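Asker: Sequence and predicted model, in that order:
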Amino acid sequence: MKARVTVTLKNGVLDPQGKAIEGALKGLGFAGVGSARQGKIIDLELDETDAEKARTDIAAMCDKLLANTVIENYSIDIVG
């Protein structure tokens, strides 16, 4: 089974990388960009076949390692 975890900063948390991306895009002539926020995607391949068990396991992984839940949100998508 494959899963994708998307980790993003919570609203209100400063995002210096996002601001740098925003400035660079505007500097390259992409004036229509109002703002940019960056995050990370983690693709996992699991031996688990039960989607709910996999989701529970991945949530534990996120809480313990993959995301800093004080300043980051995460979402889990089970792909197959």
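Answerer: Everything's here; your move.
Asker: CA only for contacts and neighbour counts going forward, please
Answerer: Will do.
Asker: quick one, what contacts D15?
Answerer: With contact set as C-alpha atoms under 8 Å, 6 or more residues apart in numbering, D15 has these partners: 9, 37-38.
Asker: Could you check how far the closest residue in space to I78 that isn't next to it in sequence is from L44?
Answerer: In this structure, I78 finds its nearest non-sequential neighbour in A3, 4.4 Å apart by C-alpha to C-alpha, 6 or more residues apart in numbering. With distances taken as C-alpha to C-alpha, to the nearest Å, A3 is found 5 Å from L44.
Asker: So for the two, which residue has more residues nearby?
Answerer: A3 (19 against 14; other C-alpha atoms under 10 Å).
Asker: so where do the strands sit in the chain?
Answerer: For the chain, the strands defined by DSSP state E cover 2-9, 39-45, 72-78.
Asker: circling back: in terms of contact, does the residue nearest to I78 touch I41 like I think?
Answerer: No: if you go by C-alpha atoms under 8 Å, A3 and I41 don't touch, sitting 10.3 Å apart.
Asker: and the comparison structure, right after this:
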Amino acid sequence: MKAKVTVMLKQGVLDPQGEAVKSALGNLGFGGVEAVRQGKVIELDLAETDATAAEKAVTEMCEKLLANTVIESYRVEIG
């Protein structure tokens, strides 16, 4: 079973990488970009065959390692 985790900085947390990308896009002539938030996507191949159990396991992985829940939020997709 496959799982995809999307991790983003929470709203209100400064995103210097996003600001750097926004600035670079402006320098390349893409002036219409008002904001950029940069995150990460983690894809997992799981041995688990039960979607509920897989989601529970991936959520635990996020809480313990994949996301810094103080400053980041995450979304788990099982498919």
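Answerer: Yep, it's here. Keep in mind that what you see is a predicted model, and the values were worked out from it rather than measured.
Asker: Tell me how they score on TM after superposing.
Answerer: Between these two chains, after superposing, the TM-score reads 0.99 (TM-score structural alignment, normalised by the length of structure 2); 79 aligned residues with a C-alpha RMSD of 0.4 Å.
Asker: circling back to that earlier point, going through the contacts of D15 of structure 1, which ones are buried?
Answerer: Taking 16 or more other C-alpha atoms under 10 Å as the criterion, what is buried in the contacts of D15 of structure 1 is 9, 37.
Asker: closest to E22 of structure 1 among the contacts of D15 of structure 1?
Answerer: When these are compared for distance to E22 of structure 1 (C-alpha to C-alpha), R37 wins out at 8.2 Å.
Asker: In contact with the closest one: list those residues for me.
Answerer: 9, 15, 17-19.
Asker: One more pass at 7 Å, please.
Answerer: Shown in contact with R37 of structure 1 (C-alpha atoms under 7 Å, 6 or more residues apart in numbering): 15, 18.
Asker: Pick out whichever of the contacts of D15 of structure 1 sits closest to I76 of structure 1.
Answerer: Top of the list for closeness to I76 of structure 1, among those and by C-alpha to C-alpha, is L9 at 15.0 Å.
Asker: residue in structure 2 matching that closest one?
Answerer: In structure 2, the residue paired with L9 of structure 1 is L9, using TM-score structural alignment.
Asker: That match touches E72, doesn't it?
Answerer: Yes: counting by C-alpha atoms under 7 Å, L9 of structure 2 sits close enough to E72 to count as a contact (4.2 Å).
Asker: And the helices in structure 2, which stretches?
Answerer: 16-27, 51-61 (DSSP state H).
Asker: Tabulate those helices in a markdown table, adding columns for mean neighbour count and distance to G79 of structure 2.
Answerer: What follows is those, written out as a markdown table (neighbours: other C-alpha atoms under 10 Å; distance: least, C-alpha to C-alpha, whole Å):
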| stretch | mean neighbour count | distance to G79 of structure 2 |
| --- | --- | --- |
| helix 16-27 | 14 | 29 |
| helix 51-61 | 15 | 8 |
